[in-house]
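K.L.:
One predicted model, sequence on top.
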Amino acid sequence: MHDPNGLRTVSRSRLRRCCGQAYYSFRRYLFWLSPGIRFAAFRQTESLPFLYARHQTPLLRRLRDVEMIYQYNKVQNLRVACGRLDGILLHPGETLSYWKQIGRPTYAKGYLDGVILRSGEVTAGCGGGLCQLSNLIYWMTLHTPLTVTERHRHGYDVFPDAGRTQPFGSGATCFYPHGDLMLRNDTQDIFQLRLRVGERFLHGEWRCSSQSRFRYEVVERGHRMQGEWWGGYSRHNELYRLVYTHEGEPLGEEFLAANHAMMMYEPLLGEGETHAGYVK
């Protein structure tokens, strides 16, 4: 049977995976050299005057069968990556590439082994955990007039909804170098990304050279969970962005993304039951 959403894991040989990685990496490096795109590169320590969007996410989660050392290592990885992105300015017409600005995560740069989700399996690897940062940036960007030109959805829904404050599928996964998050400034204003790793939370802000003109709300529609013929459960929805004036007058809506993911926990468990891969 056909899998229209591309959720079923396809087994490939190690050689094919390596060749595919090399091919798509080479294409990405060529793309970054493209003369037709102006990539953001300038950073400044002074914040722009106006706040456009702000968000924070908790740094530590207890994951079943995953040692907490990888969570602490993730915090270190976030500090290193934030040091490459914090303060960057996105001028009109410029594009911000998440991976071009951060670079390849290596031990020599201070990265440690963190948790990586690969084909539905939890493993450890250098720079693991940086998806938390791309998730944060993507969610904040949806509340600005910036244009998302590349975003990759998560293929697996890792955590149940307990404590979830955002709609399912509102993140952006990342894998170096071709699984990028790219944002373009199509406005006449300058935007600035501010990031900080606190004691308990990862903090982010989009700041701007002028005051915001609109208010944005992200909503989900068509949410459903379903059993798949090859086993397991999948989850689906669509995200839309509603635009309002600051006085609350609706101005319109925009389709953002359709999300499809395999669930890494059993749906519809009773209250207090333990979910696979997650401990409350």
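P.N.:
Thanks, I have the structure now.

K.L.:
Going by C-alpha atoms from here, please, whenever you check contacts or count neighbours.
P.N.:
Will do.

K.L.:
quick one, helices of the protein?
P.N.:
Using DSSP state H, the helices found in the chain span residues 14-32, 68-85, 98-102, 131-141.

K.L.:
could the ones you listed go into JSON lines alongside distance to residue 212?
P.N.:
Shown next, in JSON lines, are the helices of the chain (distance: least, Cα to Cα, whole Å):
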{"stretch": "helix 14-32", "distance to residue 212": "30"}
{"stretch": "helix 68-85", "distance to residue 212": "22"}
{"stretch": "helix 98-102", "distance to residue 212": "24"}
{"stretch": "helix 131-141", "distance to residue 212": "13"}
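
K.L.:
Now tabulate those helices in TSV and tack on distance to residue 191 and mean neighbour count.
P.N.:
Below are the helices of the chain laid out as TSV (distance: least, Cα to Cα, whole Å; neighbours: other Cα atoms under 10 Å):
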stretch	distance to residue 191	mean neighbour count
helix 14-32	21	12
helix 68-85	13	20
helix 98-102	15	19
helix 131-141	11	21
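
K.L.:
what's the closest of the ones you listed to residue 198?
P.N.:
Among those, helix 68-85 comes nearest to residue 198, with 9.4 Å by Cα to Cα.

K.L.:
ok, back up a step: mind checking which of the helices of the chain is nearest residue 222?
P.N.:
helix 131-141 (19.6 Å).

K.L.:
any idea how far the closest one is from the chain center?
P.N.:
Remark: helix 131-141 is offset 4 Å from the chain centroid, using Cα atoms, centre = their mean, to the nearest Å.

K.L.:
just the angle between that helix and helix 68-85, please?
P.N.:
50 degrees (axes from the mean of the first three to the mean of the last three Cα atoms, to 10 degrees).

K.L.:
ranges for the strands of the stretch 101-250 of the chain?
P.N.:
113-118, 121-126, 147-150, 156-157, 182-184, 191-197, 201-208, 215-227, 233-244, 250-263 (DSSP state E, counting those that start in this stretch).

K.L.:
just so I know, which of those lies nearest residue 133?
P.N.:
Nearest to residue 133 among the strands of the stretch 101-250 of the chain is strand 201-208 (7.9 Å), distances taken as Cα to Cα.

K.L.:
one step back: would you mind giving the strands of the stretch 101-250 of the chain as JSON lines with mean neighbour count added?
P.N.:
Listed next are those as JSON lines, based on neighbours: other Cα atoms under 10 Å:
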{"stretch": "strand 113-118", "mean neighbour count": "20"}
{"stretch": "strand 121-126", "mean neighbour count": "15"}
{"stretch": "strand 147-150", "mean neighbour count": "14"}
{"stretch": "strand 156-157", "mean neighbour count": "20"}
{"stretch": "strand 182-184", "mean neighbour count": "22"}
{"stretch": "strand 191-197", "mean neighbour count": "23"}
{"stretch": "strand 201-208", "mean neighbour count": "21"}
{"stretch": "strand 215-227", "mean neighbour count": "15"}
{"stretch": "strand 233-244", "mean neighbour count": "19"}
{"stretch": "strand 250-263", "mean neighbour count": "16"}
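
K.L.:
Please compare the first structure with the one that follows:
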Amino acid sequence: MRPKLRSSIRIWIGSKFYTYKRYLEWIKRKTKFATQYNDTLLPFTVFSHNTPTLRKLKDVDMWMQYNKVINLKIALKKLNHIIIHPGETFSYWKLIGKITKQKGYVDGMVLHYGKFRTSTGGGLCQLSNLIYWITLHTPLVVTERHRHSYDVFPDAKRTQPFGSGATCAYNYLDLQIFNPTEQPFQLHLVIEDDYLFGEWRTTNPPIHKYVVYEKEHSITQEYWGDYVRHNVIHRKVYNLNNEYIEDQYITENHAIMMYQPLLK
């Protein structure tokens, strides 16, 4: 987990390499990606969640938050009402496409090697975080997800377990979701009253409920001086009578902390 110092040239070359590697994978892979939209909402909500779009963060100017909302609204148009049919895969970046100013994206806040900076389209991680979280409460299967390498903020007002998000970077840090069921799932997204709202909908009533939680949480001080946070994400599966069915492993997280571990 020790941060690796790389020159700006090395970072630029690496990003280009992985971007074109992903393009090649899209061409060669036989994955059937979701492409169909339906403006009519499917009848049953499987799970929904919302997160505030505007937050006052230490050392972060509010104009970055307002620009984030602009970027989110543009990206929503590419994802809202997408249908994942049985056997299809949702790809965050294949649907959104490349982030450019020509498409209306503006500078927003992004994390870069543990520091804040501005970049075109900054703030879209809030959208990938939300989609990942609501997906964990459905029978859909996350086939690609990348954890955040840095734990940015203390747990004040945290409503979800540490490590329950999904970072994104065009196009090689993708969020991909496979539909193994026999019914279609529809993603519904909207921004209202300074909240980003998302839900998965489908054609039949849900037959299971999911409780996502963390276990084996720990904080360690590494030999190179910084603190690293660890945990494992699981979920408990229940039927509609609240009868326990099973406990499922989801993922493991390790992140360098950008604050002191005892900070309130």
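P.N.:
Yep, it's here. These figures come from a predicted structure and were not determined experimentally.

K.L.:
hang on, the earlier thing: go through the strands of the stretch 101-250 of the first structure and name the closest to residue 20 of the first structure.
P.N.:
Of the strands of the stretch 101-250 of the first structure, nearest to residue 20 of the first structure by Cα to Cα is strand 113-118, at 15.1 Å.

K.L.:
now that closest one against helix 131-141, angle please.
P.N.:
Using the same axes, to 10 degrees: strand 113-118 of the first structure against helix 131-141 is 70 degrees.

K.L.:
which helices and strands sit right next to strand 113-118 of the first structure?
P.N.:
helix 68-85, strand 121-126 (3 or more Cα pairs under 8 Å, 6 or more residues apart in numbering; DSSP states H and E).

K.L.:
For residue 25 of the first structure, find the nearest of those.
P.N.:
Per Cα to Cα, nearest to residue 25 of the first structure of these: strand 121-126, 17.4 Å.

K.L.:
Not counting that closest one itself, show me its contacts.
P.N.:
Contacting residues not belonging to strand 121-126 of the first structure are listed as 70, 105-107, 111-117 [Cα atoms under 8 Å, 6 or more residues apart in numbering].

K.L.:
Kindly report the same for stretch 237-244 of the first structure.
P.N.:
The contact list for stretch 237-244 of the first structure, computed with Cα under 8 Å, 6+ apart, reads 142, 168-170, 214-224, 250-260.

K.L.:
Which position in the first structure pairs with residue 155 of the second structure?
P.N.:
When the first structure is aligned by TM-score structural alignment, the residue opposite residue 155 of the second structure is residue 161.

K.L.:
Give the equivalent position in the first structure for residue 241 of the second structure.
P.N.:
So, by TM-score structural alignment, residue 241 of the second structure is matched to residue 247.

K.L.:
what's the answer for residue 85 of the second structure, then?
P.N.:
If you follow residue 85 of the second structure across to the first structure using TM-score structural alignment, you land on residue 91.

K.L.:
How about residue 182 of the second structure?
P.N.:
In the first structure, residue 182 of the second structure lands on residue 188 (TM-score structural alignment).

K.L.:
repeat for residue 196 of the second structure
P.N.:
Residue 196 of the second structure maps onto residue 202 in the first structure, by TM-score structural alignment.

K.L.:
how much space between its match and residue 188 of the first structure?
P.N.:
For residue 202 of the first structure, the distance to residue 188 of the first structure (Cα to Cα, to the nearest Å) stands at 29 Å.

K.L.:
can you check residue 175 of the first structure too?
P.N.:
31 Å.

K.L.:
again, but for residue 125 of the first structure
P.N.:
Taking Cα to Cα, one finds residue 125 of the first structure at 40 Å from residue 188 of the first structure.

K.L.:
How about residue 21 of the first structure?
P.N.:
Residue 21 of the first structure is 37 Å from residue 188 of the first structure, by Cα to Cα.

K.L.:
average gap between stretch 15-24 of the second structure and the first structure?
P.N.:
Between stretch 15-24 of the second structure and the aligned residues of the first structure, the post-superposition mean distance stands at 1.1 Å (mean Cα distance after the TM-score superposition for the first structure).

K.L.:
Quick one: the residues in the first structure that that stretch pairs up with.
P.N.:
Under TM-score structural alignment, the match for stretch 15-24 of the second structure is residues 21-30.

K.L.:
and that stretch, how far from the chain's centre?
P.N.:
Counting by Cα atoms, centre = their mean, stretch 21-30 of the first structure comes out at 21 Å from the chain centroid.

K.L.:
quick one: contacts of it?
P.N.:
So stretch 21-30 of the first structure is contacted by 177-178 (Cα under 8 Å, 6+ apart).

K.L.:
Stretch 179-187 of the second structure too?
P.N.:
With contact meaning Cα under 8 Å, 6+ apart, stretch 179-187 of the second structure is reached by 41-42, 79-89, 139-141, 198-204.

K.L.:
Then stretch 102-119 of the first structure?
P.N.:
Identification of contacts with stretch 102-119 of the first structure by Cα under 8 Å, 6+ apart yields 9, 70-71, 73-74, 76-77, 80-81, 84-85, 122-129, 176-177.

K.L.:
residues touching residue 122 of the second structure, list them.
P.N.:
Residues near residue 122 of the second structure by Cα under 8 Å, 6+ apart: 67-68, 71, 106-110.
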